[in-house]
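> Build me a structure from this.
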Amino acid sequence: MRPADFHSGSRSETGPSIAPRRRLAMLAALLPLLLTCGCLSVGPDFSPPDPLLPPTSFFGKPEPAISTVGSLPPGGPTKSNSAQIDPEWWAAFRDPILTSLASRVVGANLDVQSASVRLAESRFQRGVTASAAFPSVNFSPSYQRELLSQNGILSLASGFTGAPIKVPPISIYQVGFDASWEIDIWGHVRRQIEAAEAEVESSEYQRRDTLVATLAELARDYIELRGAQTQIAIANANLVSSNDILRLTRTRAEKGLTTGLDVENAAAQVESVRAQLPTLENQESSYINALSLLLDEPPGSLRSELARAKPIPPTPPRAPLGVPSELARRRPDIRRAEAELHAATANIGVAVADFYPSVKFNGSVGFNALDLKNLWKGSSLQYQLGPSISLPIFEGGRLKSTLELREAQQQEAYIAYHKTVLQAWHEVVNALVAYRTEQERRASLKAQVDHSRQALMLSRSRYNNGVGDFITVLDAERTVLQAELQHAQSATAVSTDFVQLYKALGGGWELTYPNEDATSVAAAIPLR
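Sure thing, here's the model as predicted:
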């Protein structure tokens, strides 16, 4: 029901001219009708939106999975594997150190811990909101010593008697209970609880999304570390080769078979290769520290565990993509956006309920006496019981503006949901393209490395036999170094693209934070 459809009735029927007895009779007749409508919740009901994801075959046909050797499968492109997404996808690298780090990051990472605290906060907030559905009861004992002023109300009585009236100080003892309960006829409180539960869901999905991002960042940093160590090994191997060429050139110069120019060029090449090492070692240290930060460790604390060089973790032949239509349920950010849309929709119901009358039961029961020994006597009993109805008549446009604000917020939440789904779709497709094209690039770079090494071997042989010049040897050596470094970088990129693909698919949270429905999430025991 829209607020514009609600009519409060004619003022002539409920105005001050109606006798109090008649108003009480009307209220008594109206209350049963209102109470029987207690299950009514005004405002729109939430239904999950259609994410409008592509058909099942979309992810598979345009961007086929590529084998790890970097070439297309025999017979051309094939459809991607639609197997279930592995919740422990990092195990596909078959690297025990990476697996160990991933198991530790869940409990150690500070971002994940902060997300867990925010989830606990949302659950506490839900409890605060839900308390409005229950009566509020207060115990209110009191003691008061009171002296009436002779120049106050007593002076009026003294005007009739002609003599001043003196009242000694009195003590008032009182003990009792005050209770208040607003009947949630229009679903005002129920809509608030619904919005609070949706916020709990949003916090739960935010924690899962934080875990997915943290695991992906951990895997990327670890792979980049192994890539930097591989490049250090390549530079050291080329440094050995350059020193061999320098010694050979010096020997030939001593025998008069070459000039000092070749010796200086060879020495320059040695220093050029050696200059690569500090930058690569700095990268190695940075990635170790980045991994330490993810695990809540001080800088350098993981050096003993990670300093020993290991190969770049290879990717499996295929990356299962699952069913694209399930992407909206796997990715926590999409589910979080849906929960926020749910909360915005429920808040519209809260705003609509403000246009309707509220019914509240108030009461107080207690004992009142001027003497403590008489406090618990039946004659000291006093109570007040009765319902009250409050109907908004003029609010200066506050209620209407609040409703329009909530409707605009719902539209904004839907746009955010649609953008999140669309962005997820783009991320998956982009990750597939990057994964495929980088494998093709890696295959070409591997072939370049093989040809460059053969060219270096031939140029050195010709130079040793005196039929080739030294410049050709230096050029071949530089080409080998650059080709090997680029191949290592590409191998690193293939593995990090594989990580990005799984991040885009939203995998990695299922075992740590299993899927929970809204009720179980809201009722879960808060974290301590």
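> use CA for all of it now, contacts and neighbours both
Will do.
> List the buried residues for stretch 293-313?
Across stretch 293-313, burial judged by 16 or more other C-alpha atoms under 10 Å covers 293-296, 300, 302, 306, 312-313.
> Please provide the structure for the following sequence as well, for comparison with the first:
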Amino acid sequence: MTKLYPNTSNIPQGRTLLPLAAALSAALALAACAPIPQLKPAAQAIDASQLGLPAQTSPAPSELTRASAWWVALRDPQLDTIIQRTLAQSPSLAAARARIDRAEAQIESAKAADRVTVGAGFDATYQRFPEHSLYPPPYGGSLRTMSTVQGEVHYDWDFFGRHAAELNMALGQAKAGEADQAAAALMLSAQVARSYLALGRVLAQKTLLTQQINEREEALSLVRQRVVAGLDNAQDKRTAESPLPELRRQALVLDEQAGALRQMLASLSVQDASALRELAPKLPQTLPMAAQGPGLDLLGRRPDVIAARWRVEAAGHQVALARSQFYPNVSLSAFAGYSAIGLDKLLQAGSLQYGLGPSIRLPLFDTGRLSAQLQGSAAEVDAAVAAYNGAVLDAVRDASDQLRTVQSLQEQQREQANLLQNAQASTELQTQRFNAGLGNKLAVLNAHGAVLQQQRMALDLQGQLLESQVSLVRALGGDWHE
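Okay, here's the model as predicted:
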């Protein structure tokens, strides 16, 4: 049924506005009828000085920028291609982008709440009007069509910040989503880089191991010749044979590791492993970037920390939204159109109707539910602050641990370099003795075998250092910053 509205065109304008103003004043006065509960003190975020970070001297930045590709510093086109494909094809990043799109839709919805809404409609109902009703004959007791066509305008005034709180909460959630996406991208790029460098280390190890096996086989052949000549015995032969099975076993392990790393890279970059069958990364000596320790800007570069901070902001605006529910909701509606009994009279001047009036809603007897909502929102703030504090602690610990590992591996490399230098010096000495006719080829091979073993250990340290540096880059937030 279509509502009939009285025609207000003949009512003096002053008489119309005075009751509206009185009603609005009464609504504002009655707002005190919805008491707002007293909340306990909110949880506090960890201060940087508590964690040994420098004191903050400037306000925390508030605008997010997307990170540059930190991995390009390695200057490896193959790695660039794999990481770019990973970031483009990753299901987890696609899900993160979908969450951002949803948050942006919520922002648009919050913005729309502060705009004037305009609508239009047409209704037509064929019905019987009863004799005993407000419709006199000939309408009472007859079958007729009740029709209405009109336009409506509605505006909801944001006197108490409800719309602003909704918008700010949606903005905070969207920013948290952007930071989550950046955190996922950073994690994925670091995982790909570590796997790529690990594959390079395994392949380099396989090259040294193959050379080691070849020299052990050459040494075994010389021992066999010496046994035939009576210069060595069966025990010497068994001693020369014993390293080969272990070296061949290590070769099988390296082949298995290379296959697993190629499969991991293929899975991360969403492609078939056969596409990476010929992938052969070359290990750089070190990452061409300075390894800085965790400073205050760590909290502005770690996307997971920034996401947690934005969730604290969004939760604070949710409290403001819950608090605004205790105040009156004031809106203004206007309509104009035609309403008539019978379609033939619908657009006649006598069918014209229009109206204008406020709508006031007071939370007089619903404060129990509103109080629960407010207290629940305050608890969400405490939970968000606790999550932020946990993210800060994890970030500082993670960055400190990775930096400590990098420093330790660098010290180990210096000691390993001394061992390798000693082994190379011993090999040079044996080679000089062999060239002077004072030694045999077997001594040279044994000495060079020690060099290869030290080179393999140095290669392991180099690979571990590179992977730890990538982990440090991740722990420091890459180049992603506010």
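> For the two chains, what TM-score is obtained?
The TM-score (TM-score structural alignment, normalised by the length of structure 2) is 0.78; 438 aligned residues with a C-alpha RMSD of 4.0 Å.
> returning to what we had before: in helices, which of the buried residues of stretch 293-313 of structure 1 fall?
Secondary structure of these is defined by DSSP state H; positions in helices are 293-294, 306.
> List just the nearest of those to Ala413 of structure 1.
Taking C-alpha to C-alpha as the measure, Ala413 of structure 1 sits nearest to Leu294 out of these, at 31.4 Å.
> how about the nearest residue to that closest one, chain neighbours excluded?
Asn109 (5.4 Å; C-alpha to C-alpha, 6 or more residues apart in numbering).
> hey, where'd the strands end up in structure 1?
With DSSP state E as the criterion, structure 1 has strands at 136-139, 142-146, 170-183, 358-369, 381-390.
> what stretch of structure 2 does the shortest one fall on?
Spelled out, that is strand 136-139 of structure 1. Under TM-score structural alignment, the alignment places strand 136-139 of structure 1 onto residues 117-120 of structure 2.
> Against Ser358 of structure 1, how distant is the residue most central in space within structure 1?
In structure 1, the residue lying closest to the centroid (C-alpha atoms, centre = their mean) is Gln206, at 2.3 Å. According to C-alpha to C-alpha, to the nearest Å, Gln206 of structure 1 and Ser358 of structure 1 sit 36 Å apart.
> and if you look at Asn282 of structure 1?
Using C-alpha to C-alpha, Asn282 of structure 1 is found at 68 Å from Ser358 of structure 1.
> Which of these two has more residues huddled nearby?
Between Asn282 of structure 1 and Ser358, counting by other C-alpha atoms under 10 Å, Ser358 is the more crowded of the two (19 against 12).
> For whatever residue of structure 2 lines up with that one, list the residues it contacts.
Alignment note: Ser358 of structure 1 maps to Asn329 in structure 2; criterion TM-score structural alignment. By C-alpha atoms under 8 Å, 6 or more residues apart in numbering, the contact set of Asn329 of structure 2 is 156-158, 359-362.
> Restricted to buried residues, select the residues you listed in ChimeraX.
If you want just the buried ones from the contacts of Asn329 of structure 2 in ChimeraX, going by 16+ other C-alpha under 10 Å, the selection is:
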select :156,157,158,359,362
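> would CSV of the contacts of Asn329 of structure 2 with distance to Asn389 of structure 2 be doable?
Formatted as CSV, the contacts of Asn329 of structure 2 follow (distance: C-alpha to C-alpha, whole Å):
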residue, distance to Asn389 of structure 2
Asp156, 38
Trp157, 38
Asp158, 34
Ser359, 44
Ile360, 42
Arg361, 40
Leu362, 39
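> What about the corresponding residue of structure 1 for Gly357 of structure 2, how many residues nearby?
Correspondence of Gly357 of structure 2 to structure 1, assessed by TM-score structural alignment: Gly386. By the criterion of other C-alpha under 10 Å, Gly386 of structure 1 has 9 neighbours.
> swap in the one 10 residues further on?
The number of residues packed near Gly396 of structure 1 is 8, by other C-alpha under 10 Å.
> Distance-wise, check it relative to Thr402 of structure 1.
Per C-alpha to C-alpha, Gly396 of structure 1 is found 11 Å from Thr402 of structure 1.
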